[in-house]
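Undergrad: Next come a sequence and a model predicted from it.
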Amino acid sequence: MTTVGFLYPGHFAEDDYPRMEILLDSTIRLVVRHTESPDDSYREDALRELGAPGRLAAGIGELQRSGVQCVVWACDGGSFLYGPQGAHDQVMALAREAGVPASSTSIGFVHAVRKLGANRVAVAATYPEDIAARFTAFLRAAGMEVVATHAAGVADATEAAAWGPDRVRELAAAADRPEADAVLLPDTALHTIGHLTELEEALGKPVLTANQVSVREALRLADRPAWAPRLGALFAALESPPAPVTWGSGRMYAHGGRR
């Protein structure tokens, strides 16, 4: 049995995780523990507060008791808004606290893009423009070529969680460009798992969404390949995990708590 853990802020689209567990191999268990989300606004100060060390550490004990083999901070804005170095430091601290490898959704997006071999991506973000721009900057710092960014201007996670498949599809289509090899939808408050294949069929290319990427990142850390075509191109083939992301300094980035 492979058991992987997630720290998820608040209660928005966490039902995506049991959906994914059903679609994955029966020997894979996804354990979700919630962290406090006192302010679900998509403002920089509120999003950064979600990733505060004490807030993350408070959820570790329950995950440890569940026997998880790794932990993923299932949050975008509470990670990429710290910048590349800050996001790295955040998950290294999480790994030390948990005693198992750790990563985050934001870092998982970079690994997922590399797994697909996508050279150019488009970003379809629920966020306001300033927050979406910070996610784009995070990707570019990791060497991604972002050909377009579309920001929907959603005010908070509650609003994002209420979106249905049609609005998600409209968001993805608004960001897509012919030259994009994949479309990325950050925001773990957005429900996407029930219609990933429809999204990819509509756009004719891979679509990466936050909760999907979070699970793939956890399985990467656990060295557990998984095949689940209904979870999109990211899970459509059994492959060895890619090398962890490295940055200009050559430092290893969010891989098993090692440098």
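TA: That came through fine. Numbers count the residues shown, from 1 in each chain.

Undergrad: okay, CA-based contacts and neighbour counts for the rest of this
TA: Fine.

Undergrad: any chance you could map the helices in this protein?
TA: Secondary structure of the chain, counting by DSSP state H: helices at 16-23, 44-50, 53-57, 60-65, 77-80, 83-98, 105-116, 129-141, 157-161, 165-175, 196-203, 210-221.

Undergrad: Including mean neighbour count and distance to Leu30, could these go into CSV?
TA: Formatted as CSV, the helices of the chain follow (neighbours: other Cα atoms under 10 Å; distance: least, Cα to Cα, whole Å):
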stretch, mean neighbour count, distance to Leu30
helix 16-23, 16, 6
helix 44-50, 18, 21
helix 53-57, 16, 18
helix 60-65, 16, 11
helix 77-80, 27, 21
helix 83-98, 19, 16
helix 105-116, 23, 15
helix 129-141, 18, 26
helix 157-161, 19, 20
helix 165-175, 17, 24
helix 196-203, 17, 19
helix 210-221, 26, 8
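
Undergrad: Out of the ones you listed, which gets nearest to Leu185?
TA: Evaluated with Cα to Cα, the helices of the chain place helix 210-221 nearest to Leu185, the distance being 6.3 Å.

Undergrad: okay, the angle between that closest one and helix 16-23?
TA: Here the directions of helix 210-221 and helix 16-23 differ by 60 degrees (axes from the mean of the first three to the mean of the last three Cα atoms, to 10 degrees).

Undergrad: take a look at this one as well, against the first:
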Amino acid sequence: MTALGFLYPGHSGEDDYPRIEQLLGSDIRVDLVHTDIGEDAHRVDALREMGSEQRLAAGVQELRHAGAEAVVWACTSGSFVHGWEGAQQQVRALAAAAGMPASSTSFAFVHALRELEVRRVAIGATYPEDVAGLFADFLRAAGVEVVGVRSSGIVTAAEVGTWGEPEVLALARAADHPEAEAILLPDTALHTAAHIPALEKELAKPVLTANQVTVWEALRLADRRVNAPELGALFTREPIVQV
């Protein structure tokens, strides 16, 4: 049994995680601990506070008791708003507090893009424009070319959590760009786990969503690969054979 630990802020799109667990197979367990969200606002100061070391450290003891082998801060905006260096420090502090390998959704996107060998992306963000721009800057710091950013201007995670498949598809279509090799939907408050096959069929390219890459990142940290086509192109990569 591989146990994966996640720190998820508040309550919005967290039911993606049991859905993903079901698709992964019976030997993988997804443990979710909810962190204190503070103020529900896609605003830089509120997002930095939401991802503070103290708030994250408060949730790790429960994951340790559950036997988690790795932990991921399941929040994109609450990591990339710290910038590249700040997000790295956030992860280092989380790993030290948890006593296990750690990452965040922002780095999950970077590692997933490297896995798929994708260099040019378009972003479909629920966030206001300034916050969406910070995510683009974070990706650029990782060497990713961002060819387009679409912002929906939504201020709260609570509102994002009410979106269904029609809204998610509309966002992805609006974000698509002819030069993009993949589309990124970066909000963990957005329900996407049930829609990834439809998204990739519609756009004819990989679609990476926040909760999807977050679980993939935890599997990467735990040195596990799982073939799960229902979770998109990212989960259909064959293990690398060492010669």
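TA: Yes, it's here. None of these values were measured; they are calculated from a predicted model.

Undergrad: what TM-score do we get after superposing?
TA: The TM-score (TM-score structural alignment, normalised by the length of the second structure) is 0.98; 241 aligned residues with a Cα RMSD of 1.0 Å.

Undergrad: one step back: any chance of CSV for the helices of the first structure, columns distance to Val183 of the first structure?
TA: Formatted as CSV, the helices of the first structure follow (distance: least, Cα to Cα, whole Å):
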stretch, distance to Val183 of the first structure
helix 16-23, 19
helix 44-50, 23
helix 53-57, 29
helix 60-65, 31
helix 77-80, 18
helix 83-98, 21
helix 105-116, 10
helix 129-141, 12
helix 157-161, 18
helix 165-175, 7
helix 196-203, 9
helix 210-221, 12
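
Undergrad: for those, which one sits closest to Leu234 of the first structure?
TA: Among the helices of the first structure, helix 105-116 comes nearest to Leu234 of the first structure, with 6.8 Å by Cα to Cα.

Undergrad: contacting residues around the closest one?
TA: 72-76, 79-80, 87, 139, 142, 144, 182, 208, 210-211, 213-214, 216-217, 233-234, 241-242, 244-245, 254 (Cα atoms under 8 Å, 6 or more residues apart in numbering).

Undergrad: how about 6 Å then?
TA: Ala74, Cys75, Asp76, Phe80, Val213, Ser214, Glu217 (Cα atoms under 6 Å, 6 or more residues apart in numbering).

Undergrad: next one: stretch 141-148 of the second structure
TA: By Cα under 6 Å, 6+ apart, stretch 141-148 of the second structure touches Arg119, Arg120, Val121, Ala122.

Undergrad: mind listing which of those residues are in strands?
TA: In strands, defined here by DSSP state E, the members of the contacts of stretch 141-148 of the second structure are Arg120, Val121, Ala122.

Undergrad: residues in contact with Val123 of the first structure?
TA: Thr149, Val183, Leu184.

Undergrad: Buried only: go through the residues you listed for me.
TA: Among the contacts of Val123 of the first structure, those that count as buried by neighbour count (16 or more other Cα atoms under 10 Å) are Thr149, Val183, Leu184.

Undergrad: Nearest residue to Thr236 of the second structure in space, please, no chain neighbours.
TA: In this structure, Thr236 of the second structure finds its nearest non-sequential neighbour in Asn227, 5.1 Å apart by Cα to Cα, 6 or more residues apart in numbering.

Undergrad: My read is that that neighbour contacts Leu234, right?
TA: No: when contacts are counted by Cα atoms under 6 Å, Asn227 of the second structure is not listed as touching Leu234 (9.0 Å).
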